[in-house]
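Asks: Got a predicted structure here, sequence first:
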Amino acid sequence: MKKGSELDGCKKQQILAIRKGKTMMNTFTLVELVKKYGSKAQKESLKKKGNLSGKEFILLCKTVYTEWESFTVEGRGSKRIITCYGKRQKKLERVDNRSKNGQGQLVGEFELNSLVVNYLIQKDNKVKPMSLNMWLTELEIVDRKLIGALYGSRIGHLEDVQKEFGKVHKEYNKADNDIEMLDEFIQVSLKSLKSNLVSVFNKLVKAKVIIHQKEVWGCTLHNNHRELKQKEIKEIASLRRTLLNAYALTGRDLFMTRMKEVKAFRDEFAKRLQQELGLKYYYDAHFCVIQDSDLGVNEYLERLKQNGELDFTFGLTEASAYSMVRVYKDKHSERSLKLSKEREKNTTNRSDSDRVKSLKTLKQYAPMWEVLLQYFRCTDNIKINPPNI
């Protein structure tokens, strides 16, 4: 047995082979071990790739441990030799250390991890700090149609959505304040996507895949983008706090964009931002790079992947990256639609606008959300069907 042999991400096990009354041992090649203890998925993976990923091997070893007291691993990859010691008289139950058993994990986390890593590789690890909206656009997760509706006029979009919704819901009566529903969709959708992206940045940092830094940037009156100085950041925070107090608002109130006090706040804040700091607007910019290593990027990522601490892949072709984007968008949209159906049941939410409350009461809130997901090309997977009337 080689000194310091390891389990490729599993806990290192240094053992004595001789124990009183328990000297049974057995040696397996990787193929033999998978054949005896592997799951159907692990057997298929080995047959297809001739090897197991780090995460797959870790899961296999957890199964082995339920029948053997200890084991060692020699060699690497498909040439690994696994020696098991001390056959248990009674098989152990698999220990599941996941406190929430999968709950709370991000929808499409594997895809989003992989897309971020792949983007940095494609850009040769030279990416300037960007807003989260720009990151989502660059990753092609958010269609430019949605970004156009965020920053530009929404009237044309509203008319198109009303027309599409009217085709499948004959009882729908369009109204001018349907714009409130459009506003909610844009804000809620982007907030969810941006939150997921930040979570992925944090997980990639924790797994030592990337270095991530958040900076505050501003757009000047001459359309130049630059990082703001600490003094400027403090002045902006002070101005924002002063105006919130002046209009008797809290930060959460700003989500209610149709509220007259919120409109007044935004107008004055933008005006004073230009007058006092020479800025059109400011934003959080996120800077990411893959961590440096003497191994080189690909070798370094492969080692991290084998460790199994984070589920991701890299080296995507243009076609596979496109496919992964579609999978992520479909997964996120299915989750988004499910949550909209839950929100529809809450007709007493005080932050809802009048039109949103009305659509919830008419049971048209979630169906319109479904149309919006399709209209803004958030998914191709959801099929719009007329309701059963």
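Replies: Done, it's in. Numbers count the residues shown, from 1 in each chain.
Asks: use CA for all of it now, contacts and neighbours both
Replies: Noted.
Asks: Tell me where the stretch 151-300 of the chain has strands.
Replies: 210-220, 225-227, 279-290 (DSSP state E, counting those that start in this stretch).
Asks: Can you tell me which of these is most buried?
Replies: strand 279-290 (a mean of 19; mean count of other CA atoms under 10 Å).
Asks: Could you list every helix and strand that that one packs against?
Replies: Helices and strands touching strand 279-290, by 3 or more CA pairs under 8 Å, 6 or more residues apart in numbering; DSSP states H and E, are helix 109-122, helix 132-138, strand 210-220, helix 260-277.
Asks: for comparison:
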Amino acid sequence: MEKIFTLAELVEEYGTEVQKESFENNGNLNRRSFDSIIKRVEQDWESVKEEGRGSKRKIKCSGKLEDKAMKKDGRVRSGRQQVEHRIPMDVIVATHLEYDMTQQASMSLGKWAVEFGLITELEYDLLRSRHSSKLRQKHIDKAIQSGTLEEDQTKLLDEFTQHCLEIYGQLVKTLEHMEKCGIILFYENWMAYGKDGKVSINPEIMKKILKARRELMKKHEVVEFNLTAHRNAKKVKNFNREWKETLAEVKDENGNKLGIKYYWKEYAVILKASSKAVQRYLETYCVDSLEVYVNDKDLFINENVADYELKRKVNIMKKAEKRHKQKLQEYKEQKISFATAEDEEWIRFFYTQQELEDIVAGYDLGVKRLHLQNLYMERMGQLFELYNIKGYNNKKHLEGVS
């Protein structure tokens, strides 16, 4: 199919209201406005050629596309490469959806990450343990029994968990990007488990719940990291007790008490576009891999899975190394001062120099030892390997350490 537009016809069909008004007033378009319109035209046609100059120019379009193509925007691509594993992650998600292998349309981000193969079942279980002291203890026992950590080094597991948690935000960005490109439908829904089982939470009620949580965190002077890493702190225990009571009192839009025990966010992800549109998505944002995709899809997928796993580990280890260097610098600059010589004499009677430094550092002795002995990075790498072993029964894996 072929179509030739005059400039006026092009503006009428593809221009914004502002561009239409500008053309009506001036009888022509500046280059910036014209190029902006051409980008939209290229989403509908395979070939777009400009003939002539000024207001008399004609635009020859051929090869009408069945599905709207992605808007070509170099800024989007370059921005999405800031995380090393973002591109292979895009590929994994796009091809998984293309093959329509998903069992459910709506799941939590964690379950979607497992569904797409971005994390293992065991890693998903580790991320869930943030909300369960019993489950967290199983993971602590697992890390100790595997020889990766010692009893006084369990805080390292919390730090590793925080690094792993970033995959959720990265997956959301991928899905949002695919939605903008017209590949999928993507929306969220809040769910809760209450006295009558699983229920969907009205957005307005959820807004109130989140507001109450923020106010309660402010009241008890805690932040999200405290709730994960400092579970035994008095202020965290006080917050959890009051938060549990607050949740149980939440009412629905009809004034009925829901008796909520816990809540979570689910995401609906539905493939909207055809296989051709998925290919154009990969062509636009993953152009280096397109030839392999066209010639051998299975090889393409396997290579991107391996690339993703390697680059994700590199990303986590970079952040771990940054923290390692930061802590070593803190230890190096650590100074201990006392109000009076009498205070110093009295305190040093009870504490060694090393104990005083550890108190000032506010850091677990075992993890500090890993930093000082340059074993911190090695242990972090071992945790990554431990939680990224595929092909086992997750339940049996944890039952073995209970």
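Replies: All right, it came through fine. Computed from a prediction, not measured in an experiment: that's the story for all the values here.
Asks: Tell me how the two chains score on TM-score.
Replies: The pair, once superposed, lands on a TM-score of 0.61 when counted by TM-score structural alignment, normalised by the length of structure 1; 294 aligned residues with a CA RMSD of 4.2 Å.
Asks: residue ranges of the helices in the stretch 251-389 of structure 1, please?
Replies: Under the criterion DSSP state H, counting those that start in this stretch, helices of the stretch 251-389 of structure 1 are mapped to 260-277, 297-307, 318-345, 354-361, 365-375.
Asks: Looking at the ones you listed, spot the one closest to residue 179 of structure 1.
Replies: For the helices of the stretch 251-389 of structure 1, the distance to residue 179 of structure 1 is smallest for helix 354-361, at 8.6 Å, taking CA to CA.
Asks: got the angle for that closest one vs helix 365-375?
Replies: Between helix 354-361 of structure 1 and helix 365-375, the angle comes out at 110 degrees (axes from the mean of the first three to the mean of the last three CA atoms, to 10 degrees).
Asks: what comes up buried for helix 354-361 of structure 1?
Replies: Buried residues in helix 354-361 of structure 1, counting neighbours by 16 or more other CA atoms under 10 Å, are found at 355-357, 359-360.
Asks: How about stretch 350-359 of structure 2?
Replies: 356-358.
Asks: quick one on the thing from earlier: how about the helices and strands packed on strand 279-290 of structure 1 in TSV, adding distance to residue 56 of structure 1?
Replies: Formatted as TSV, those follow (distance: least, CA to CA, whole Å):
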stretch	distance to residue 56 of structure 1
helix 109-122	15
helix 132-138	30
strand 210-220	23
helix 260-277	52
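Asks: most packed of these?
Replies: Greatest burial across these, using mean count of other CA under 10 Å, falls to helix 109-122, with a mean of 20.
Asks: quick one on the thing from earlier: which single one of the buried residues of helix 354-361 of structure 1 is nearest to residue 134 of structure 1?
Replies: Using CA to CA, the buried residues of helix 354-361 of structure 1 come closest to residue 134 of structure 1 at residue 356, 28.5 Å.
Asks: Report the central residue of structure 2.
Replies: The centroid of structure 2 falls nearest to residue 169 when counting by CA atoms, centre = their mean (1.8 Å).
Asks: Now do the same for that residue: its match in structure 1.
Replies: Matched to structure 1 by TM-score structural alignment, residue 169 of structure 2 sits across from residue 195.
Asks: Same question for residue 236 of structure 2.
Replies: Per TM-score structural alignment, residue 236 of structure 2 is aligned with residue 262.
Asks: hang on, the earlier thing: any chance of the buried residues of stretch 350-359 of structure 2 in CSV, plus distance to residue 346 of structure 2 and secondary structure?
Replies: Formatted as CSV, those follow (distance: CA to CA, whole Å; DSSP: H, G, I helix; E, B strand; the rest coil):
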residue, distance to residue 346 of structure 2, secondary structure
356, 13, helix
357, 16, helix
358, 18, helix
